[in-house]
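K.L.:
Dropping a prediction and its sequence here:
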Amino acid sequence: MHICHIVLNNLGGAPKVADSLISSQVKAGYKVSTVVLTILDPRWKVSFKAAQIVIVMKIAGTLFYIGRAIHQIWVAIQLNRIIAEQKPDIIICHSAFITKLFYLSQFIPGSLSIPYISYIHSDYISESQTERTTNPISELINNISISITSRIDLQALQQSNGLVFVCKALYQRFANIGFKHRRIVISYNPAIDDINNQPLHPIAKSWFDNSQLIAFVCASRFHHQKDHKTLLKAFAKVSENHLNIRLILLGDGELETELKALATSLAINNIVLFAGFVSNPRAYFSQSRVVILASHFEGLPLVLVEAVASGVTFIASDCPVGPRDIFEVLKCGTILPPSDVDALAEAIIDHVKTPQQKIDRSEQITQFFSETSCANQLESLIEQVVSQSV
C-alpha cells in the first residue's frame, strides 16, 4: 500500500507528528511519500523519513482575499499534478486547510479518485475567527470570505473517508456546530523525545545553576495566538515582590521585537531571556520550576505533555481545546482563564512559594501519548478506509 502524507511545512507540532507516523509506516513496510507545500526550514530537524516533494506556496497575509483564493486554487492544481504522478492508495491531509486544497484538486478534470483522511491537529474554528480588521469594508469582505471558506472547509472534511482528531475537546468543538461524520478517531499526538544535544543558552544555564533563582520556561512561537503579552504582564506583577524569579522564552516569530519592547517597558528585560529557537526544549523543561503556556487557542499542545515527560508540571490557559484534556488525562498541572493577568500571576506565585516536586506520569504518557499508540490507531483507520474503497 502507498500512503501519501500532505503537510504544510516542517515547523511545529503537526509536522513532527506526521514525521513520527511516516517513520512508523516505513518500518511497517508501507510505501510512503510526503508532499510538503512550502520550503523546509533548515533549523527544524523534522526531515520526513520518506520521499518528499516540495511545492513552493507562499500564502502571504498581505494578499487580498480574492488573490489568496486564486492562489490556493493554483496550489490545488499543482497538488493534483503531483498526486497524479505519485498515484498513492490513500492520502493523509494534516490540517483542515490542506484537506480543502486536496478536496478542490479533485474537481480538476481527469483527477484520480483517491480516498483521503483528514488529520485535524489544531483548533480550526478558533483559527478561522482570528483574522480581523478595523476597516468596515475590509471587515465585511473578510467576514464573507471566512463564511465561504468555512463552508468549503467543512464540506471537504465531510467528504473525507475518515477523520482523526488529536483530542476529545477538538472533536466536541466540531460536534457543537453540528458536524457529523461516519468514521472518526480520537488519537492523542505522541510525545516525541528530543534528538538534539544542543548546549543550553549560557544565560539560561547560569540561571538554572543558581539555586537561589526560580526559572520558568515558555516554549512557543511569538504569535498573537500564544499571548505572550499576558505572560509578560503577569510575570512583571509577580516580580515586584519576588526578585528571584526568571523567565526563559524559547522560540521566535513575528512579534519578537514587539515583545522585547514590552519586556523593557515593564522593566523585566533583565529577568526575561529571549533564548531563540532551540531544538531541545526538554533540556530546559527538566530544569525549570514550571512550563507556562498562555495561548488564546491550541490544538493539543504537546509542549505540556513534554514538560510532564521531563518531570515538571505546567500552567496553561484553559482555552477551548487542548490543555484541559492533558490536565485531565495526566492529572497534574494548573489551568486558568485565558488572558487573565491576575490569575496567571497568582498561579506563578503559588509555584514560587511551593517547593518543587518532580512529576512522574510515565505510565499515562506511555498509554495515551506514545508513538506506537498513535501509529496503530491511524493504521487501523487506513485499513478500514482502503478495504471499503476497493
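P.N.:
Nice, I can see it.
K.L.:
going forward, measure contacts between C-alpha atoms and count neighbours the same way
P.N.:
Fine.
K.L.:
I'd assumed residue 218 was in a strand, is it?
P.N.:
Yes. If the criterion is DSSP: H, G, I helix; E, B strand; the rest coil, then residue 218 is within a strand.
K.L.:
Could you measure from it over to residue 271?
P.N.:
Taking Cα to Cα, to the nearest Å as the measure, residue 218 falls 14 Å from residue 271.
K.L.:
tell me, what's touching those two both at once?
P.N.:
With contacts taken as Cα atoms under 8 Å, 6 or more residues apart in numbering, the residues that reach both residue 218 and residue 271 are residue 247.
K.L.:
Comparing these two, which residue is more hemmed in?
P.N.:
residue 218 (26 against 19; other Cα atoms under 10 Å).
K.L.:
my read: the more buried one touches residue 250, true?
P.N.:
Yes. With contact defined as Cα atoms under 8 Å, residue 218 and residue 250 form a contacting pair (6.1 Å).
K.L.:
Grab the nearest non-local neighbour of residue 56.
P.N.:
residue 38 (4.8 Å; Cα to Cα, 6 or more residues apart in numbering).
K.L.:
and the one you found, what does it touch?
P.N.:
Neighbour list for residue 38: 8, 9, 54, 55, 56, 57, 58 [criterion: Cα under 8 Å, 6+ apart].
K.L.:
now do residue 177
P.N.:
Going by Cα under 8 Å, 6+ apart, residue 177 touches no other residue.
K.L.:
try this one next to it:
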Amino acid sequence: MSLDVPTAEGVANDDTSRGKVPDANARYHVAFYIPSMGVGGAQKVTATIANGLVEAGHRVDIVVSYGGGEFTDALDDAVRVVDLETPRLPFVGVLASVPALRRYLNEEQPDVLIGAMMHANVVSVLADAASGAETTVALTEHNTVGVRHGRKEALTARIAARLYGSADSVIAVSEGVANSIATELGTDPESIAVLYNPIEVDDIAAAATHPIAEQTPAREWLSDPSLRVLFTVGRLEAAKDLPTLLRAFARVHDERPETRLVVAGTGSKRDELESLASSLGIRERVCFPGYVENAYAYMGRADAFVLSSRHEGLPTVLLEALACGLPIASTDCPSGPHEILDGGELGPLVPVGDDEALAEAIGKVLDDPVEDARLHSRAEDFSVQAVTTAYESFVASLVDDR
C-alpha cells in the first residue's frame, strides 16, 4: 500500500502472547485484529472463525489492544493471543495501537491481517501502511453503510470510508452490506467478499432443549399448550423498532386471544415499551424478562420468532431461530433478512414500520409454519464448517493474488 502515515515509537509496549509455538506446517498465517475479546458479537464471531481455522490446520493469531476478555477463554489452545498492551490515552483510544500493531506486522509477517470491526479497520490500515510487511489486509464490515448513529460513530465511519480503498479487500457479512459498501463508499465490488458470520448449529439446537432458568410468566406461557407464544430477543433500542412489534401484536391478539409475546433483552427503551404495551391494552399479555441466560431455550418452545428491526447487517438471531427450527416473520430491513429467508420463501418479509403488515405476517406464520427441516437446512449454510471453508478459500485467494 502507498499511504503516507506518520508513526510514533513507544506508544504501545512490545507484543506479548499466551506462549503458543507457531506451527511451521500451517498453510497460512492469519491474524485478526480486534481491540479486545470482551463480550460482544464481533468478539464471538472472531473466536468462532479463529477456532475453525486452527482446526483446519492454519496458524491463527488474535491481536488485541487490551488483554483479557470473556471470549479469550472460548479460544482453542492453538490460537495465539497477542496483547499489544495499548495504553488507554484520552481522545486517542485504540489509535494508540497503531505503532505496536505495525511492529507486530514487521516481526510476524502474517499472510493476512483481518480487521474485525469498524475501529479495528482504521487501526489495521494505518498500521499496515506504516509497516514494511507484505501482509494482505482485509477489513470487516458488519453493518449496512449509511445507518450509523451518533457523532463519534459517524466520524469513525467517515475516516474508515476514506481508508477502505487502501485495503486489499473488504469482508461484508451479507450481500446487502456488500451492496451498501459499493454504492455508498464507491468501493470496487471486485474487492468485496461476502462471508457470513458463523453459528454453532448443533450446539444451538441442543441448547434449545434445556430448561428455562428465569421464573417469569414467559416460562409458564411456553409450557402451556393452549397458548401461542411469539418471541424476540435483542437490545431494547430504537433500531429494533419494538413499538411496531407491540402494535402488530395488539392486532394479532385482538383476533387470537390465545397469543402471548415475550420480548427478551435489555436497553434504554424498556420503560417506554412497557408504557406502550399498557396503553395498547396488552401489558398482561407481554413479558419483558430482561436478560435471559439461554435464549435458545425460549426459541425451542415458542411458536414463532419476530424481527421488527429498522436495519441490521446480518441478524444472528434469525440464524439462531433457524437452527432451532423456529418459524420466522421479519421486516425486510437492510440488510440480511431477505437473503437469510431466501427472499421470503422461508418466512414472510414485510416493510419496515408497517405494523398491519407485520401482524398479517405473524398470522401467516402461526397458521402455516415452514417445516422444521427446511429451516434447519438453511441454518447449515451458516455453520462453522461452511463459514470456515469460505474463509479458507478467501484467504487462499488473497495470498495467491499477491
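P.N.:
Nice, I can see it. Predicted model only: the values in this text are computed from it and were never measured.
K.L.:
Quick TM-score on the pair, please.
P.N.:
A TM-score of 0.79 describes the superposed chains when it is computed by TM-score structural alignment, normalised by the length of the first structure; 363 aligned residues with a Cα RMSD of 3.3 Å.
K.L.:
returning to what we had before: strands - which of the contacts of residue 38 of the first structure land there?
P.N.:
Counting by DSSP state E, the part of the contacts of residue 38 of the first structure found in strands is residue 54.
K.L.:
Quickly check the contacts of residue 38 of the first structure for the two that are furthest apart.
P.N.:
For the contacts of residue 38 of the first structure, the farthest-apart pair by Cα to Cα is 54 and 58; their separation is 12.0 Å.
K.L.:
residues in contact with the aligned residue in the second structure for residue 18 of the first structure?
P.N.:
By TM-score structural alignment, residue 18 of the first structure lines up with residue 46 in the second structure. Residue 46 of the second structure is in contact with 32, 116, counting by Cα under 8 Å, 6+ apart.
K.L.:
Could you grab the helix/strand/coil label for residue 46 of the second structure?
P.N.:
helix.
K.L.:
What of the one 3 residues further on?
P.N.:
Classification of residue 49 of the second structure using three-state DSSP returns helix.
K.L.:
And for it, the neighbour number?
P.N.:
22.
K.L.:
The closest residue in space to residue 210 of the second structure that isn't next to it in sequence: neighbouring residues, count only.
P.N.:
Among residues not flanking residue 210 of the second structure along the chain, residue 297 sits closest, at 5.7 Å (Cα to Cα, 6+ apart). Neighbour count for residue 297 of the second structure, taken as other Cα under 10 Å: 23.
K.L.:
Can you give me every residue that contacts residue 297 of the second structure?
P.N.:
So residue 297 of the second structure contacts 207, 208, 209, 210, 211, 212 (Cα under 8 Å, 6+ apart).
K.L.:
and in the first structure, which of those residues remain?
P.N.:
Retained in the first structure by both residues aligned by TM-score structural alignment, their matches' Cα atoms under 8 Å are the following of the contacts of residue 297 of the second structure: residue 212.
K.L.:
residue ranges for the helices of the stretch 101-250 of the first structure, please.
P.N.:
124-127, 136-158, 168-175, 202-209, 228-239 (DSSP state H, counting those that start in this stretch).
K.L.:
what comes up buried for the second one?
P.N.:
Within helix 136-158 of the first structure, the residues that qualify as buried by neighbour count (16 or more other Cα atoms under 10 Å) are 142, 146, 149, 150, 152, 153, 154, 156, 157, 158.
K.L.:
do the same with the third one
P.N.:
Of the residues in helix 168-175 of the first structure, those scored as buried under the neighbour-count criterion (16+ other Cα under 10 Å) are 168, 169, 170, 171, 173, 174.
K.L.:
got it, and the first one?
P.N.:
When burial is assessed from 16+ other Cα under 10 Å, helix 124-127 of the first structure yields the following buried residues: 124, 125, 126.
K.L.:
cool, stretch 350-359 of the second structure as well?
P.N.:
Result for stretch 350-359 of the second structure [16+ other Cα under 10 Å]: buried residues 350, 352, 353, 355, 356, 357, 358, 359.
K.L.:
Against residue 287 of the second structure, how distant is the counterpart of residue 206 of the first structure in the second structure?
P.N.:
Structural alignment (TM-score structural alignment) places residue 206 of the first structure against residue 220 in the second structure. Using Cα to Cα, residue 220 of the second structure is found at 11 Å from residue 287 of the second structure.
K.L.:
And these two? Which one has more around it.
P.N.:
More crowded of residue 220 of the second structure and residue 287, by other Cα under 10 Å: residue 287, with 21 against 11.
K.L.:
Quick one: residues contacting the more buried one.
P.N.:
Counted by Cα under 8 Å, 6+ apart, residue 287 of the second structure has contacts 216, 217, 218, 261, 262, 263.
K.L.:
Verify the contact between the third one and residue 262 for me.
P.N.:
Looking back up the chat, that one is residue 218 of the second structure. Yes. Using Cα under 8 Å, residue 218 of the second structure is in contact with residue 262, at 6.4 Å.
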